[in-house]
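In: please work out how this folds:
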Amino acid sequence: MTCHKPNQTPKQQMFDTCSLGRDGGSALAPPADRRFCSQNFRRLGWLFPSAHRCRFSRRRPPTDQSPSRGDSMMDVVMKDEKSMEEEEDYVEYVPVAKRRAMEAQKILMRKGKASALEEELEKSRLAEAKPSLLVKASQMKRDQPEVSPTEQIVQQEKEMIEHLSDRKTLMSVRELAKGITYTEPLLTGWKPPLPIRRMPRKACDLIRKQWHIIVDGDDIPPPIKNFKDMRLPEPVLKKLKEKGIVQPTPIQVQGLPVILSGRDMIGIAFTGSGKTLVFVLPLIMIALQEEVMMPIVSGEGPFGLIICPSRELARQTYEVVEQFLIPMKEAGYPELRPLLCIGGVDMRSQIEIVKKGVHIVVATPGRLKDMLAKKKMNLDNCRYLTLDEADRLVDLGFEDDIREVFDHFKAQRQTLLFSATMPTKIQNFARSALVKPVTVNVGRAGAANLDVIQEVEYVKQEAKIVYLLECLQKTPPPVLIFCENKADVDDIHEYLLLKGVEAVAIHGGKDQEEREYAISSFKASKKDVLVATDVASKGLDFPDIQHVINYDMPAEIENYVHRIGRTGRCGKTGIATTFINKNQSETTLLDLKHLLQEAKQRIPPVLAELNDPMEDVEAITNASGVKGCAYCGGLGHRIRDCPKLEHQKSMAIASSRRDYFGSGGYRGEI
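Out: Predicted coordinates for the structure are as follows:
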């Protein structure tokens, strides 16, 4: 029995009850006392630390090992020791399948073969212990070979060009959605004479070398040195003789056979080299072939499409097409109807021609997209597409309009791109729309016409308009004056009229009638001077111009090349005078300096004194294979320092920050 002392609390009494042999009594309490002890312990277990809990509070052993009332203390201790030994000798049960796998593994290990299970375990261990990204990066940096600074710059420029060329492919939405790709060019019925077809490759390369033609592509057609062997219709040959075109130019020698064979082509040649005939004559041949095979009916057509960046260039190209179609009709050939599709003209007259059936369309992107959207015209039968001044079309923001035009093509087409300035980034982007293209390059892309004498003069801004009259005395009229701003065009036009000079002006702010009158009167020699913005610098042909004056140096060297290309055409010699001052950026002046050096022109002292960083980057040019800037074509800087690229980036950032919801003013006042 457990003796409780008087005046003890229930907790003290329970503690004495649970103590072992404290009062010399039995260690085991009676059942009633044990029940009391366990209940109180569960209720007041927080009093007893886990290391000092009495045995009555522990979980009872299984029934077969529970001590009976008559068991002695020694028996209980022996049973506890036995149960502990059994726990130590306990072996975990292993399933049969796992035991078999382990036995098979032992056998394979004896034979010296690693098991698949071990390999998986090893892989899992490696995966768990894989290094961090920082460790990987440092390891890769250590493993990479040493790269020179020149190679680093070349790699950076290559990545920039790839990023700039990584645009949406120039294909229709239907082709992109269905994954349609064309692997072979279109077939045509045209073939050169047998002796030319059998011409060996060395002979072809020799002709190209003599004509300074650089070609790139697979299975390039041989060059042809006269129009008769190109198998053009007799009325076309007669018209060429009337125009004084007896022998083809270098771009025509190689470009015409390529296009007549049905190949896609990128044509690059200096201004005034006859690029228009290269894509106009094959288009006439294709339209004639389609009309002979199956005459066109009302509402059908066109078979060929020419897209130009400006209305003036589109009208000029349309007039060239008409010059060859009229004598063909007079000679008894089927009538081929052309269409001039430009803005500023009533659309109803254009729709009337489409209703009769049209064979050839010369268009600007805006009006063409409008007519296609209104379903006034379709391109279901169109198999021939030319983008004249292709780089200008992209730079002027017509890229999305051209994509919409591409959506209206129903089948494969022959695509041609032409320009005097075709930077690398435009060439890479254009190749996404072409099938096995052939690149025909006559001279460097963006090079100035060697028949133009370039004179650069330093003139202060306030003295320009007075010095202009003195420059007009260098050559007899007609003279073309280029300005950057519309306001300068109007000011110079007014000043020349006050001085008694017969002058006309043209810029984008004038309506279509004024623009057409200015161009036609200047071409007809009714006016002596034409003052214009860059709208007249791209592709327009003024064969009698001997002098071009740049009232201010354009910000982009590409525009300068197009401007001075209005003179010195068709083998004639011309003069280009350019005014420069401190308002021009140093990058633009460096581009001009290198362009003069390339053309072996006199460099004025103001340009010669400029600090030229490109003198030390000849190694970069040799390593990259790109001379100058791959983005704008300027020779005085690399793509990393391109002002045109920086300007476009800043414009993109500004447009992204525009507040479209908060800039309308009150009730749309602004």
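In: when you work out contacts or count neighbours from here on, use the C-alpha atoms and nothing else.
Out: Noted.
In: going by neighbour count, list what's buried in the helix or strand containing residue 203.
Out: Per DSSP states H and E, residue 203 falls inside helix 201-210. For helix 201-210, the neighbour count (16 or more other Cα atoms under 10 Å) marks 204, 205, 207, 208 as buried.
In: so which residue is dead centre in the protein?
Out: The C-alpha lying nearest the average C-alpha coordinate of the chain belongs to residue 165 (Cα atoms, centre = their mean; 2.6 Å).
In: ok, that one touching residue 428?
Out: Yes: taking Cα atoms under 8 Å as the contact criterion, residue 165 and residue 428 are neighbours in contact, 6.3 Å apart.
In: so for the host helix or strand of residue 32, what gets flagged as buried?
Out: Per DSSP H and E, residue 32 falls inside helix 31-43. The neighbour-count check on helix 31-43 (16+ other Cα under 10 Å) flags 33, 34, 37, 38, 40, 41 as buried.
In: I'd like the structure of this one too, to check against the first:
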Amino acid sequence: MKFTEFGFDERLMEGIDASGYENATPVQEQVIPLVLQGKDIIASAQTGTGKTAAFLLPLINKIITDPLVNHTNTALVIVPTRELAIQIAQHMEGLSYFTSVSSIAVYGGGDGNAFVQEKKALSHGADVVICTPGKMMAHIKMGYVKLDGLKYLILDEADRMLDMGFYDDIMFIINHLPAQRQNLLFSATMPHKIREMARRILHQPAEINISISKPNEKIVQEAFVVYEEQKIPLIKFLLKKKDFAMVLIFCSSKQSVKQLTRDLQRAGIKADEIHSDLDQDKREDVLMQFKSRRLPILIATDILSRGIDIDNIDLVINYDVPHDGEDYVHRIGRTARAAAEGTAYTFISPREQRKFLSIEKLLGKEVTKAKVPEEFGEVPVYNTTPQRSSGGGGNRNFSKPRRFNNNPSRGNGK
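Out: Here you go, the predicted structure:
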């Protein structure tokens, strides 16, 4: 279905054309007409399916065609992270460029000037406010946020917000909104707690299910079964073996991100890091360098696993096995986007085997186990029936790191 078939206002169509949009994705085909009809929606859709445009486009269209809109905090989009808030705000700016719709991103970590700008927008009014729960709740508590004219509420990445402990913050915000409004809830998964929240805030919602929790078939998935101490030498070897233009590496902790970044930089590999310990300006600068291809390798925590809108990432590496199957799908889903192909490597240490087995169960297939070069020495056996007593295998020596023939400090660039 083409975007010209939705009946959008010509001012919005200019923004759509300028953004290079032509054909709607499945989630856009289903969501856009229902939003235009004024229905509440609960939609299960993975990242990368086009769900951001699925709610932004009809939202912009409704605002510019409704003569009763007072342009004072008309719509509220609540998201789990600063990065996603910034990304949606940038997306919003592009799509609404030829309209009079105003927007602002409200999130933590900014300086005093950012706070003043947010306060001004929230008290005098912007059409669309994109915010993180905690920061928005703080503004509301200060008493100057005008919400009486709000007509639309969008919860994006709702499952992740609940996982991050934002339920009370979200309900606090909702309790300060007008009862008569249109509600849209988007979530990659639909656990019981999401459905419970949906029952509290949605009114006779239309339900859409696009999420299958399966990776893009164009992603070549491979896993390396190694000891923990072999991970850094192996990652250096893989990065030097082939020249990847854009590489995104995920670690499960900030400590791992920092250590890996230091080791790669010492080996002469151009890489940088992004995690919550960095100030907002630094995070945005690193991300912009990566997007513009000035930085070939970005190492991150799961803060970037969802919602980051970057095409043409050649390789995603899971330095640590993700916590669950959904996180795995979201991490590797950063590659093979926009009709491109991509590769995803996962490093599995002995203690992580049980987690990866559960991921393979979700995928419904076994991920190919790539051969580790002989110079790395002995590697663990991947045990498909790990025993609890050994943390992943029947062999009592299974979880013990072994000596191998590479010297990490030499960059392993053979």
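In: what value does the TM-score take for this pair?
Out: The TM-score (TM-score structural alignment, normalised by the length of the second structure) is 0.85; 375 aligned residues with a Cα RMSD of 2.3 Å.
In: which helices and strands does the helix holding residue 32 of the first structure pack with?
Out: In terms of contacts (3 or more Cα pairs under 8 Å, 6 or more residues apart in numbering; DSSP states H and E), helix 31-43 of the first structure is packed against helix 10-18.
In: mind listing what's buried in the helix it packs on?
Out: Result for helix 10-18 of the first structure [16+ other Cα under 10 Å]: buried residues 13, 14, 15, 16, 17, 18.
In: stretch 282-294 of the second structure now?
Out: Residues of stretch 282-294 of the second structure classed as buried by neighbour count (16+ other Cα under 10 Å): 283, 284, 286, 287, 290, 291.
In: what's the matching range in the first structure for that stretch?
Out: Stretch 282-294 of the second structure falls opposite residues 514-526 of the first structure when the two are matched by TM-score structural alignment.
In: contacts for the matching stretch, please.
Out: Where contact means Cα atoms under 8 Å, 6 or more residues apart in numbering, the residues beyond stretch 514-526 of the first structure that reach it are 312, 478, 504, 505, 506, 507, 527, 528, 529, 530, 542.
In: counting neighbours, what do you get for residue 53 of the second structure?
Out: One way to gauge burial is a neighbour count; for residue 53 of the second structure, by other Cα atoms under 10 Å, it gives 22.
In: right, and it touches residue 28 too?
Out: Yes: shown here, residue 53 of the second structure and residue 28 form a contact pair, counting by Cα under 8 Å, at 7.3 Å.
In: and the counterpart of residue 60 of the second structure in the first structure, what does it touch?
Out: The alignment partner of residue 60 of the second structure in the first structure, by TM-score structural alignment, is residue 284. Residues near residue 284 of the first structure by Cα under 8 Å, 6+ apart: 321, 325.
In: so how far is residue 336 of the first structure from residue 284 of the first structure?
Out: Computed as Cα to Cα, to the nearest Å, the residue 284 of the first structure to residue 336 of the first structure distance reads 8 Å.
In: what do these two both touch?
Out: Common neighbours of residue 284 of the first structure and residue 336, counting by Cα under 8 Å, 6+ apart, are residue 325.
In: what about the match of residue 60 of the second structure, distance to residue 239 of the first structure?
Out: Spatial separation of residue 284 of the first structure from residue 239 of the first structure under the definition Cα to Cα is 14 Å.
In: residue 155 of the first structure too?
Out: Here the criterion is Cα to Cα. By it, residue 155 of the first structure lies 52 Å from residue 239 of the first structure.
In: so the two - more neighbours on which side?
Out: Counted by other Cα under 10 Å, residue 155 of the first structure and residue 239 do not tie: residue 239 has more neighbours, with 17 against 14.
In: surely that one is within a strand?
Out: No: when classified by DSSP: H, G, I helix; E, B strand; the rest coil, residue 239 of the first structure is found to be helix rather than part of a strand.
In: what sits closest to it if chain neighbours are left out?
Out: residue 324 (6.8 Å; Cα to Cα, 6 or more residues apart in numbering).
In: what helix or strand does the one you found sit in?
Out: Per DSSP H and E, residue 324 of the first structure falls inside helix 311-330.
In: residue in the second structure matching residue 380 of the first structure?
Out: If you follow residue 380 of the first structure across to the second structure using TM-score structural alignment, you land on residue 148.
In: that match contacts residue 180, doesn't it?
Out: No: using Cα under 8 Å, residue 148 of the second structure is not in contact with residue 180; the gap is 10.2 Å.
In: more neighbours: which of those two?
Out: Neighbour tally, residue 148 of the second structure and residue 180, criterion other Cα under 10 Å: the higher count belongs to residue 148, 13 against 10.
In: did I read that right, the more buried one in a helix?
Out: No: Residue 148 of the second structure is assigned coil when assessed by three-state DSSP, not a helix.
In: tell me the helices in the stretch 351-500 of the first structure, going along the chain?
Out: Applying DSSP state H, counting those that start in this stretch to the stretch 351-500 of the first structure gives helices spanning 365-373, 390-395, 399-406, 424-430, 464-471, 486-498.
In: need the winner for burial among the ones you listed.
Out: Of all the helices of the stretch 351-500 of the first structure, helix 390-395 has the most neighbours on average by mean count of other Cα atoms under 10 Å, namely a mean of 20.
In: what range in the second structure matches that one?
Out: Using TM-score structural alignment, the partner range for helix 390-395 of the first structure is residues 158-163.
In: would you mind getting the average deviation of that stretch from the first structure?
Out: Average distance between stretch 158-163 of the second structure and its aligned residues in the first structure, after superposition and using mean Cα distance after the TM-score superposition for the first structure, equals 0.5 Å.
In: contacts for that stretch, please.
Out: Defining contact as Cα under 8 Å, 6+ apart, one finds that stretch 158-163 of the second structure is touched by 79, 80, 167, 185, 186, 187, 188, 189, 190, 191, 194.
In: hey, where'd the helices end up in the stretch 251-400 of the second structure?
Out: Along the stretch 251-400 of the second structure, counting by DSSP H, counting those that start in this stretch, helices occupy 254-266, 280-291, 325-332, 353-363.
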